[in-house]
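> quick one, structure for this:
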Amino acid sequence: MGRFDAVETAWRQYDAAYDAMATHVHSLVTRLANGLQAPEVVAEQGALTTAVEAAVVALAEALTGYQTGWDGFTKAVGARVSSNTEVKRLDALISALSADREMRAITAYDAVLDQSKALMQEAEAYLQKKQVELLGARGDEVRGWYDLMNPGADVGYDGMEPGTDHVKLHARSFGVRMGAAANLSECQLNCLGLAVWMMRATTPGSPFGFVVFDDPIQSMDDDHTEAFIGSVVPQLLDGHGKQVIVLSHVERVVTRLRELNKARSLRVYNFDAYSAAGPVITTEVKLKKLISEIKTFADGNEAHRTMAVDRLRVLAEQFIRELHAKVQGVPAPAEYDNAKPSELLKLFRTIPGTLPAEHDGLKDTVGFADPAHHTEVGYAAPTKANILTHLNRIECLMRKHGM
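Now for the predicted structure:
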């Protein structure tokens, strides 16, 4: 009875594996309504498929073992009673019945295989269908992000196609569909890569309230860079409520982000003096950086001294903006976003704690620096001593106001 028990046990194992697979398939519609469960469903599909295949193999082995045992039993009985005619007749009958069992076992085995294959094909087809639907919906999000960086472009994102172990990205140029990887420029591929990444980063239900970009404008021209800074970053901030962290080696990117986000809670940090222990991290001190540049240019020839005077004008403008933010607790009003230094002097007079003498002194410095910015005909760069006199005036104001 041992071999018969093995067949019965193997059949029960197969029956349980088949029921589990059927339950899994019937639950796919409900579970895949939430796209975030797709990886779990695919993994469970693989485990159940493996279980069904293992049960089929075990059942086949048990049936083969049973047949082998039965053949051995009939041979042993036949050898002991071969001289008995009636027993020979009985043996013939047993052989016929044995063949019938074998045929039944083979038929059952084939039926099990057919059922398993059909069930697996049904599950795979349904998963493929849901994957296409999910990629289509998420693809619309990718298109939205890509279009933000490529407004009105003739070459656009066209969709995602599921592969065996990867996802294919397609583009469309002048109505022709093509593979994105082989046909887009580096700039366009970078935009597409960012679009796919942002689609994932803004998935509903994500536990992360921030996104991090490391040199996101690589291979981008000025137009695409401006689109990223002026359209993508605000969309992440306002449309998705994300905190945005941008790492960049490009000064103009940092400067532009500062200009467009003055009204936000903005922080800029510098990473300097790298060593084995790591970098020195400081909050950005734009005023001190400008002062260092002015002193360096003031030591140079006439062209450099002209640049030093122009930087002095920028320093005066930045000083007024940062003093207002420090004292008032808010950035300068929007009406001063594009104001000239001479116009910012009006704002300086409204800052509590500033004195009339400081107003007059800063006005004198702005007047000294303004001609260098406009490069008036016949302009001659002042001497180093004159430049440093005005620079010292601003440095005194900074110390007095704790800057």
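> going forward, measure contacts between C-alpha atoms and count neighbours the same way
OK.
> how about stretch 364-374: buried residues?
Neighbour counts over stretch 364-374 (16 or more other C-alpha atoms under 10 Å) mark 365-366, 368-372 as buried.
> ok, the spatially most central residue of the chain - contacts?
Nearest to the geometric centre of the chain sits W197, at 2.9 Å (C-alpha atoms, centre = their mean). For W197, no contacting residues are found, by C-alpha atoms under 8 Å, 6 or more residues apart in numbering.
> you'd agree it is in a strand?
No. Using DSSP: H, G, I helix; E, B strand; the rest coil, the assignment for W197 is helix, not a strand.
> now do it against E141, distance only.
11 Å (C-alpha to C-alpha, to the nearest Å).
> before we move on, what about S95?
Taken as C-alpha to C-alpha, the span from S95 to E141 is 69 Å.
> for E86, same thing?
82 Å.
> C-terminal to the host helix or strand of M103, which secondary structure element comes first?
Assigned by DSSP states H and E, M103 belongs to helix 85-149. Using DSSP H and E, the helix or strand that follows helix 85-149 in sequence is strand 155-162.
> also this sequence, please, to line up against the first:
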Amino acid sequence: MVKIETMTIAGLRGVKEPMTLQFGGKSAIVYGDNGSGKSSLADALEWYYSDKIERLSCQEIGNNGIDALRNVRIDKNERAFMTLAMTDKSLNAEKEIIYKKDRLTAKFSNAAAEFQEYIKASQGENFIVRHDKLTKFVLDTKTDKLKSLSEIIGFSSVTAVRDTLKKAVNELGREVKNKGYENQIAQFQRSLLEYLGRNVPDDEKFIEAVREQLAPFGLGEAVKSVGDAPTALASLQASGDEKAIAVLAALEKIKGVTAGMDGKIDLLAADYQSYASQFAQLLADTGNIAKLALLDLLKAGAGVLTGGSYAEPKCPLCLQDKNLNDLQNELLGRIASLSELQGKLSKLEASRAKAKQSAASLRQTLAALLSDAVFKGEGEEKVFSELKKRLEDWAAGINPFEAETSKAVIDGAAPDASLALDKKALVEISGQCDERIQAIRAAEAGNARTAAHTNLSMAVKAYEQLTAMKKERDVIVEQQAALSKIYDAFVQRQKEGLEAFLAGFSNAIDEYYEYMNPGEPIKDLRIVPMTDDDELKGLAIEYQFNGQVLGAPLRCFSESHLNCFGLAFFLASVRAFNPRNGFIVLDDVISSFDSNHRTRFANLLIDKLKDYQIIALTHEKQWFEYFSKAVKGNPHWAVKNIYWDDNKGTYADEAHEDKRAKIETLLAAGKLEGLGNEMRVYLEQFLKEIAERLEVPVKFMFNDRNEDRMAPELLAALKARVDKKSKDDFAAAHGDLFNSLQRSNFIGNKGSHDSSYVPTRGDLNGLWDEIKSLENALYCSGCKQSIATRYASETEKKISCRCGALSYAWK
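Coordinates of the predicted model:
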């Protein structure tokens, strides 16, 4: 897994001037006071990988939050960028915000296909968590839990396939009903019976019936297949019946279409009743529906309380006295209730859309029929004008459905559940067509050849349509049957796969949770699937409380317990589903934890996630101090500070190595101004570190004054410690190094304060050489670690570095 070596930020959020953080693939605890801009690191990383900042992606800002990412205090021509150097150097890149036609956009410096694939893959990983997102999964509805987890683990694509299959199966079923295949097939068969005088269930019977009709004219033997019928029909050489055939065809079309609408009518009735029923159920909640507009406000309020930044025992909106725990529980209850109501409204809108679609389908079918040329022709204009009027009158019955499906629940008026379309009227229209068909056929009955030509023409048309209709129906029915089998098998495999995954995933969550909550009554946390008729509907959280299996974490979980679960869920998600990135960013997640959970969480990160690079950002001073002490000397961890300056914005302490390189660069260039101060600061930082490693006793001072020790005091204390423990051995190797440095440090002190004394280049070179000499005396060039009491040997009376290459006698 790839980790971060170096991060450089400039012109992004609170960071104005370039700020570089050296991680070297290590984990880091990063402290910064509130307002110091430490969250700028998380914002920049989120933007780098996802091209947006979710918490800034609102309507007021727009552009996925990028417009709020660029530091507002830099000029338009100044660069705003983030550079990441990774443990895999092929993935090193810089991402810069640029202006393109006065709109902010971004570009990467690395155009390699491997890097582009890495960024795309990383967008499916979840490696940044902020405090306001910790409890989201815990407090989500069952459906939203399924959605959230599906997105994290990539299961959403599996669910999408399942939903697509289900939709396809349902749509094919609707199509069978919507097209009314069976009614239309029955109508074609009735027409064949009418024109051929017998049933024709298959090709053989059709050929037989056609040959019987043609036999009186000596043409029957020519028909040996269905395809021969049109040729034989042309051989009858009848005349004068083309107009009658056209009218008969139009009348048969009307009969077929009206017969096929039976299924459409039933579909509309079912869709409308489902819509009306859901609508009626929601009418009882019109008061709460009006409050749905407050849902975002309630969520924001809950976020404020959960975030720990608001501690006054008052409602933050009305300022009435209120217990914050009670207020938070009330808010969460209202949010859950309104979220459930919002889900019902979404289902109503889906039902409304279906009912509207069904009504539109009926109207479109009638509109297509009424656009036929026969309704504008001459000769038979009377019968067709009457039929057109009756069909248009019948179509007016669709209007109420369209009106009722446009109602809003908030208006409080229920849809008319008694609406129905008149099937009897369509039967009467079909009967009117039959009457006219019989009249035309009766008029031709006196001319056998003409009558036979008309009957066979209509029979051939009907049989062609019958055959095509059956094929179309059979294809859809076979598709539906095949997809149903695939869907059933897919659902079963999905259920089995999810259950197996959730079992392992729950074990990881429970392991992390119980590590932070040892010996407490809440244990054995589980995420379990919720099904309805074997269909996955959502996820729920179960746990044991004093041996009893319960759900609904809010019943028993305190705020700290909720946060512990949220962290356990996030960490388990990272371990399970982040195959590429081995780093995690925790942005002030500890704010609402009590002291016990804070220390346990720090220990969890140190002990249980050693193979991950953790970047923990915090403004909690005590937790930072505990964490810093816990990782002192740990080669896998670094400690860093973030500060704020009104001029340069957010900035970080320079790493020890960076300060050293900076001093040597200034010395080489002869840039002496302020160099003495740089050396003094470097020396004090080094002396504090070595004093801690050698357990050097210094005079007690209150509070943060211990952090303000000066170099002379530290040098004196360090010399006293070394003289006591290793005077002969150390002095033999390095002479009077401490006293020499003590004298030379005068140069650094004078060079860092207002003084008439101006150190020369030679003075500063001498001081720097002595500082390096002390470093070389105490630091091993091999393992890069200083001698330390943790490496002291009582039996050998020696002290050494970690690898043992540097050692001294030590009493």
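> check which helices and strands the helix holding M103 of structure 1 is in contact with.
In this structure, helix 85-149 of structure 1 packs against helix 2-26, helix 38-80, strand 155-162, helix 186-201, helix 222-227, with contacts taken as 3 or more C-alpha pairs under 8 Å, 6 or more residues apart in numbering; DSSP states H and E.
> for the first one, buried residues please.
Judged by neighbour count using 16+ other C-alpha under 10 Å, the buried positions of helix 2-26 of structure 1 are 3-4, 6-7, 10-11, 13-15, 17-18, 21-22, 24-25.
> quick revisit: distance between the helix holding M103 of structure 1 and the chain's centre?
37 Å (C-alpha atoms, centre = their mean, to the nearest Å).
> about what we covered before: the more surrounded of S95 and E141 of structure 1?
Neighbours per residue, other C-alpha atoms under 10 Å: of S95 of structure 1 and E141, the larger number sits with E141, 19 against 15.
> corresponding residue for the more buried one in structure 2?
Under the alignment (TM-score structural alignment), E141 of structure 1 pairs with A508 of structure 2.
> roughly how far does its match sit from M7 of structure 2?
Counting by C-alpha to C-alpha, the gap from A508 of structure 2 to M7 of structure 2 is 31 Å.
> do the same with G504 of structure 2
According to C-alpha to C-alpha, G504 of structure 2 stands 35 Å off from M7 of structure 2.
> then I128 of structure 2?
Relative to M7 of structure 2, and taking C-alpha to C-alpha, I128 of structure 2 is found at 16 Å.
> might one say that F569 of structure 2 is in contact with I509?
Yes. Counting by C-alpha atoms under 8 Å, I509 is a contact partner of F569 of structure 2 at 5.5 Å.
> neighbour-wise, which of G504 and M7 of structure 2 wins?
M7 (19 against 14).
> show me what that one lines up with in structure 1.
Counting by TM-score structural alignment, M7 of structure 2 has no partner.
> and what of P400 of structure 2?
With TM-score structural alignment as the criterion, P400 of structure 2 pairs with nothing.
> contacting residues for the closest residue to L237 of structure 1 other than its chain neighbours?
Using C-alpha to C-alpha, 6 or more residues apart in numbering and skipping residues adjacent in sequence, the residue nearest L237 of structure 1 is Q243, 6.3 Å away. By C-alpha under 8 Å, 6+ apart, Q243 of structure 1 lies in contact with 209-211, 236-237.
> okay, the residues you listed in JSON lines with neighbour count next?
Listed next are those as JSON lines, based on neighbours: other C-alpha atoms under 10 Å:
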{"residue": "G209", "neighbour count": "12"}
{"residue": "F210", "neighbour count": "16"}
{"residue": "V211", "neighbour count": "16"}
{"residue": "L236", "neighbour count": "18"}
{"residue": "L237", "neighbour count": "15"}
